[in-house]
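>>> Have a look; sequence and predicted model below, questions after that.
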Amino acid sequence: MLEYVILMCFFLSVIVFCSTRKHLLISLLSLEFMVLFSFMMLFLLLMNLGYELYFCLLFLVFSVCEGALGLSILVSLVRSHGNDYLSSMSILSW
């Protein structure tokens, strides 16, 4: 039952990520929720199979690095453009 709740929350975060295209902060938050729920699914899978949880620790380290990079991009965007709209971010302006 818990697996279905986690899977439903994961798909809801995917839907939120696909539907929000205005603010970078909301997109980053939905990506973090996707990482969190995929970690929960991975943890439950590894616990059920009886494997070591070292891979979960490695997954958490990479997800923290991803979150820090996303936050630094958000701060850089707000400092340069004054807002976090995705429409103001362009490849040519970098």
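It's in.

>>> from here on, contacts and neighbour counts on C-alpha atoms
Noted.

>>> Next, report how far stretch 76-90 is displaced from the centre of its chain.
Mean-position distance between stretch 76-90 and its chain equals 19 Å (CA atoms, centre = their mean, to the nearest Å).

>>> contacting residues around that stretch?
Counting by CA atoms under 8 Å, 6 or more residues apart in numbering, the neighbours of stretch 76-90 from elsewhere in the structure are 21-25, 74.

>>> List buried residues within those residues.
Neighbour counting by 16 or more other CA atoms under 10 Å classes 24, 74 among the contacts of stretch 76-90 as buried.

>>> put this beside the first:
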Amino acid sequence: MLIMILIFLIALLGLGLSQTHLLSVLLCLEMMMVSLYLGLGMVSISGLHYPLMIALVLLTFSACEASSGLALLVLISRSHGSDLLKSFNLS
């Protein structure tokens, strides 16, 4: 269980440090979701059966997040010419 927390913290650190490309931000978010999914899987293996439904819902949301993130990446890279976060006007 400690390794799942470590993976989550590494992904959070990567999210904080990699502010250049949109794809790297999306990969860090996906790594955070996978670590949460694995953590819930470990809890359900240890004997508690109620996190199994939560894990399935989390897996569904992470698949939707990945597909919408990639669609947004394609749309932004076609309209702006690159996926650099510094080229976006976020104000």
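Yep, it's here. From a predicted model like this one, the values you see are computed outputs, not experimental measurements.

>>> picking up where we left off before, mind checking which of the contacts of stretch 76-90 of the first structure are in helices?
Assignment to helices by DSSP state H places the following of these there: 24-25, 74.

>>> could you dump these to a markdown table with distance to Gly67 of the first structure?
Conversion of these to a markdown table gives the following (distance: CA to CA, whole Å):
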| residue | distance to Gly67 of the first structure |
| --- | --- |
| Leu24 | 13 |
| Leu25 | 11 |
| Leu74 | 10 |
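
>>> out of the residues you listed, which one sits closest to Met41 of the first structure?
Within those, proximity to Met41 of the first structure (CA to CA) peaks at Leu25, which comes in at 24.4 Å.

>>> What's the match for that closest one in the second structure?
Under the alignment defined by TM-score structural alignment, Leu25 of the first structure is paired with Leu23 of the second structure.

>>> my guess is its match meets Ala71, correct?
No: Leu23 of the second structure lies out of contact with Ala71 (CA atoms under 8 Å); the separation is 11.2 Å.

>>> Pull the residues that contact stretch 36-51 of the first structure.
With CA under 8 Å, 6+ apart as the test, stretch 36-51 of the first structure has contacts from 3, 6-7, 9-10, 52-53, 56, 59-60.

>>> I should have written stretch 24-35 of the first structure there, sorry.
Here stretch 24-35 of the first structure makes contact (CA under 8 Å, 6+ apart) with 10, 13-14, 16-17, 20-21, 63, 67, 70, 74, 84-86.

>>> could you redo the last one with a cut-off of 7 Å?
10, 13-14, 16-17, 20, 63, 70, 84-86 (CA atoms under 7 Å, 6 or more residues apart in numbering).

>>> Is there a quick ChimeraX command that grabs whichever of those residues are buried?
In ChimeraX, the members of those classed as buried (16+ other CA under 10 Å) are selected with the following command:
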select :10,13,14,16,17,63,70,84,85
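
>>> among the contacts of stretch 24-35 of the first structure, which are in helices?
When DSSP H defines the helices, the subset of the contacts of stretch 24-35 of the first structure inside them is 10, 13-14, 16-17, 63, 70.

>>> All good on my end, thank you.
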